[in-house]
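Novice: this is the structure alone, sequence omitted:
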């Protein structure tokens, strides 16, 4: 079925699609000269081997070779990225792709040399530049390095990050000018100071973002590349189609689930669109989706792959460093929003199928039955994983010294068994979605052919979640298993199939797959490597200039101090930046500038916003930029596959992604949605998490139904409004409760000690603090949260960190105790100005009815909508 009267774009060939992915992810240059081609692939291969070498946790080589520290590994990482950026990415669209021009050789040598200089002379830099005494030669090399990095960024990522980085450099250098608002003016850094801070020091280009890319991100990208090269990508897509393809609108549902699974192995939304979309989009069009709708479903599901734990792309590892929490905590907070977002997208697709009365491919099956089977499978997998945890715990108690070898032997035995099972079935082939007759596989035919691909993912989750190892070590172990699998799976299958004569040939094929996977992983890292390095320019500028501290005031002025308006401004800012920046760079820029602003402005309104919620807010809007026109690269890639109009595809995909836009606002106002404050180590915490998950899922499904204008039947405007109201109530019932019963009772400042004494241990008092701002001199206000701890009033006062100076009814504050949380929160107040810093108000929590009481009227309203729509319902809802 084709679109009637819709403008049709050109449908690209497979070669053109692969070129599209290469030009954005791995470099489009393919030199005709064999030595040059071998040099590029050789550099990529050596980069992957270097990253595996520095990642392995057992330093057995320490007595033979020096162990590199982060100030040495980061420059080497960037050296590879810059060299490959100039060799693999043409300067312009019309630049030659079959050869490397002399200018590019020169730029690669200069840029790579400037980065390598930081490695080779790291000890000398520590004694000179990093001690504040850079030499003239060092400054020249640093300036050349920055220019080369910005050009490499332009080639690999487009002009946006180069422009943003250049503007931040100009701002840091000039400090003042007619384009710089007075609020963020400063004296300007000297040229030497600027280059020292940005290139020669360890806090600029070679700071935390590049460190995360070096230590964590490369291994995860390599892990995904090896999984894909082994055949896991095709396996996941086939499995999704086997389970969902038979449903009404099944290809679209399979596209959503397949993209969620391939999101584990692809950090690129564009590669995800092209990889899964070449098969799913034609099939979606066959059952009745328009070209734009088919492309939009693929875009919405592929982009969401970046928020799906346990692998969430580079931004998740940056959160670990920026916020100072473990990776397991990031996964915990991201889990519910990601899962309910995907469930809602499956439901949106189902509603589209109902609205258009789409047929199923083959014999139709029950959507409700599929959901039931999914939950049964999820429960069985959860029970098996729990049993494994207890089993390993018992083994550690019985034979602690033998646990490691026994587990490795068991893993090897399971792997060999699963490969033997897979060998009994033919290898999965790529299907032709344009074939006249489509025969969908069954789950029974598919699932056993690739169960061994799940083992590295289980190992990754095990070390992350159970052993609580670092992301780098966990990824190393999972990647090591993947290296073993990719070499051995082909010869093992040949052996089990009785094809002993092919063992040498299959070993050679496995080795080629390994080399190809290592090369592809490194080439996929070029953009991320230069992006994290260039984004370090912004991070250093934020720390060296007033922009980081004063931007809160600027945003507050623009938003009038209204938190919801400020959040909208931050979201729009992320979208605009993200139109040209990759997700990782966008997250670094906006979180550096805005995350603390969200927290501080929330505190001024009495709303305590967890820092992780602010970072996730920025992250969610950053990924939306891949969808949003006019740039939306994933939408253009999907349109290239579908032959639809890219702008229309982008707007439709944005409409399908409204749930992803709404979620960040919801968990800012109700952090329980990201399991903030929920202890999963207790039964009560697990039950609370399950309740939150079920409630949020229902709310998100109702939100999807409201935005799609279809529930049990086509919705009228008042019915859609009612569904939105019910969804809002289920998501944030505390908003209604705050209107009925205030959360806090106001207490005069002079009664602080009495309030502390009367509070129960574990309670939280909120103090509104007013006083002169250290940076602007104007009056500032914030909310300080005091956790009541200690048995006596003296202990509680000491734990608070406050130094009180009571004067009648006024309670002035002296500078808080150094090193306390209070001192950190009040760091921007000037305690030595003429105007005192004082407590304006004390808010003590009141006992209130549960917020869940508002679920009752919400359920009644939902029942009313169901009754109205049942009268018009003409087909089953599921």
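Specialist: That came in fine, so what should we check first? As the structure is a computational prediction, the values presented were derived from the model and not from experiment. Numbering: from 1, shown residues only.

Novice: going forward, measure contacts between C-alpha atoms and count neighbours the same way
Specialist: Will do.

Novice: OK, contacts around residue 125?
Specialist: Applying CA atoms under 8 Å, 6 or more residues apart in numbering, one finds that residue 125 lies in contact with 118, 134, 200.

Novice: let's bring in a second model and compare:
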């Protein structure tokens, strides 16, 4: 019997409300549908080929990548929310063709562009440059709203009007529009800079890998495995949500996609055993967002981090392991404490699959992930090459059983899905390249770093607070990738100047840019989860914020003790730091949830929170104080819980 189980169904209409990527056209015309399908599949095939056999220069390769992305963006996404989503207007067809043309100009005329450089441009160069900038901004607006394009325009104005800015700190000599346009188009510092390069070289490959693995039933495998591991435990479905969303998020790197896919499976289970709708949605949202910081693949920003810092992706992955595990430990601890408080039980044994049967049927799907880890840490090959062979291995492994085997049509569908899911990421990278380019041209990052240091009085903690607020504010209005890139560009230099290691500074920004997805008033991941749970969007957001509290504390921990980022640790240095960090996040979870064997009084909650914060800067005294407080509260709560149980137990009848 074919035991292939379909991926959890997604309520498309509800998901579209929060995720603009899903608002693409479904054409009435078979010809239009086929044309877009062929373009998407061709784009994926090109990138697979280029990963193994690179044939173009970096600039040409990025231009071909952007050509396909712009074509798909204008073909698939209408200009306005009220425009038809079944028919393609001629102006969008023209814009798609123009998006291809301006990039083919770079590919075909590359020798001339290199010879002229960004200073000896001609009129044709300027026309194509201006058109490219407009197309990138318009395509980004269609998928992400006005936030990112507006910020890009502000930076372009800053570059042009620099000499009339009142503040001496931020004033500069100003640049002509022609010079800025050429700089953004004809070199590798603007649109075609590092962010787009990462999208073209790595991100699309891992999105394709994720799309292929989802077609094999990996999502259902993760759900079943999590169900087998935690389904029967106290509050089991909520723990299943945390585990399965962590698994899924580490592969697809998209919080919203994770919410609407795994949430369709886990949220009804949580509600069924007694979790309230707001809490059920919050659990799914906080677990899904955390997937972007969980190795081995993490979110797209992690690839950009490695490329920007000039370090291997394996170093970034190793650094991300312990902070991510601390985050998930805090979430699952709060989930357990809530279940204990409410007296919730797990699922019946009959509804929980057996691990042996799951591994027998689909356990082989884990092999590509293990293969990727081997290629990443031990094979000594490039990340693109590792991604290429991981995709090949995943296709071969999927053929081992009928329940996971892919036919030609399913493989083509995965390639089409991979290209389509890359559109928003690539456009964000291209658009943010304008901001990075202006920052490099004007020295804005260094100017802002000096301003932050001046305002913070060279006190690291104040600079961390300013950087956190900047990342959260950008993350509320922008996708996590541009939020990370912009904050790193303009704020991370200040942290480095104050003695923070570059990798640590980048991780600090990385975390807050991602967890802004849970920060009201625009907590998109929580709002999407509330749509599935039937709860209040804002209330779900605030509960998700509480569940994710460790995501806002752990970054401070690894700044003050960067041994938590294992790639910065020497020998066994990370062990005592990890031990105290575990105690700290457990204390934090109890303080937030307010329950441990029994209700925790507010004074004790405040004491636990204060002790947890003291352990941010590890040293013997603060660690000893924190552990002492934790042990004392544990003992007090255990005795209090025992006493309450004895008082509530029915009195025994006296013996006759």
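Specialist: Alright, I've got the coordinates. Because the structure is a prediction, the values reported are computed rather than measured.

Novice: among the contacts of residue 125 of the first structure, who's most crowded?
Specialist: residue 200 (29 neighbours; other CA atoms under 10 Å).

Novice: what lines up with that one in the second structure?
Specialist: Mapped onto the second structure by TM-score structural alignment, residue 200 of the first structure lines up with residue 186.

Novice: which ones are touching its match?
Specialist: Applying CA under 8 Å, 6+ apart, we find residue 186 of the second structure in contact with 113-114, 117-118, 125, 129.

Novice: 6 Å instead?
Specialist: Contact analysis of residue 186 of the second structure by CA atoms under 6 Å, 6 or more residues apart in numbering lists residue 118.

Novice: what distance do you get for it to residue 409 of the second structure?
Specialist: 39 Å (CA to CA, to the nearest Å).

Novice: go on, residue 529 of the second structure?
Specialist: Residue 529 of the second structure sits at a distance of 32 Å from residue 409 of the second structure (criterion: CA to CA).

Novice: of the two, which one has the most company?
Specialist: The neighbour count for residue 529 of the second structure versus residue 409, taken as other CA under 10 Å, is higher for residue 529 (36 against 9).

Novice: wouldn't the more buried one be in contact with residue 281 here?
Specialist: Yes - here residue 529 of the second structure reaches residue 281: they are 4.7 Å apart, a contact under CA atoms under 6 Å.

Novice: what's around residue 627 of the second structure, how many residues?
Specialist: Residue 627 of the second structure has 18 neighbouring residues, counting by other CA under 10 Å.

Novice: excluding chain neighbours, give the residue nearest to the counterpart of it in the first structure in space.
Specialist: Using TM-score structural alignment, the partner of residue 627 of the second structure in the first structure is residue 859. Closest residue to residue 859 of the first structure apart from its sequence neighbours, by CA to CA, 6 or more residues apart in numbering: residue 726 at 7.5 Å.

Novice: on the three-state scheme, the equivalent of residue 351 of the second structure over in the first structure is what?
Specialist: When the first structure is aligned by TM-score structural alignment, residue 351 of the second structure is paired with residue 439. Assigned with DSSP: H, G, I helix; E, B strand; the rest coil, residue 439 of the first structure falls in the coil class.

Novice: residue 812 of the first structure now?
Specialist: strand.

Novice: give the aligned equivalent of residue 595 of the second structure in the first structure.
Specialist: Match for residue 595 of the second structure (TM-score structural alignment): residue 710.

Novice: report how many residues lie close to its match.
Specialist: Other residues lying near residue 710 of the first structure total 22 when counted by other CA under 10 Å.

Novice: tell me how far it lies from residue 170 of the first structure.
Specialist: With distances taken as CA to CA, residue 710 of the first structure is found 52 Å from residue 170 of the first structure.

Novice: give me the nearest residue to residue 638 of the second structure, chain neighbours excluded.
Specialist: residue 597 (5.8 Å).

Novice: now do the same contact list for that neighbour.
Specialist: 637-638, 641.

Novice: in helices only, show me those.
Specialist: 637-638, 641 (DSSP state H).

Novice: and residue 161 of the second structure, how many neighbours?
Specialist: Residues near residue 161 of the second structure, counting by other CA under 10 Å, number 16.

Novice: tell me which element residue 227 of the second structure falls in.
Specialist: helix 218-230 (DSSP states H and E).

Novice: mean shift of that helix relative to the first structure?
Specialist: Helix 218-230 of the second structure differs from its equivalent in the first structure by a mean of 0.7 Å after superposition (mean CA distance after the TM-score superposition for the first structure).

Novice: now for the helix or strand that comes right after that helix, which elements pack on it?
Specialist: Following helix 218-230 of the second structure in sequence order, the next helix or strand is helix 236-252 (DSSP H and E). Helices and strands touching helix 236-252 of the second structure, by 3 or more CA pairs under 6 Å, 6 or more residues apart in numbering; DSSP states H and E, are helix 218-230, helix 255-273, helix 277-290.
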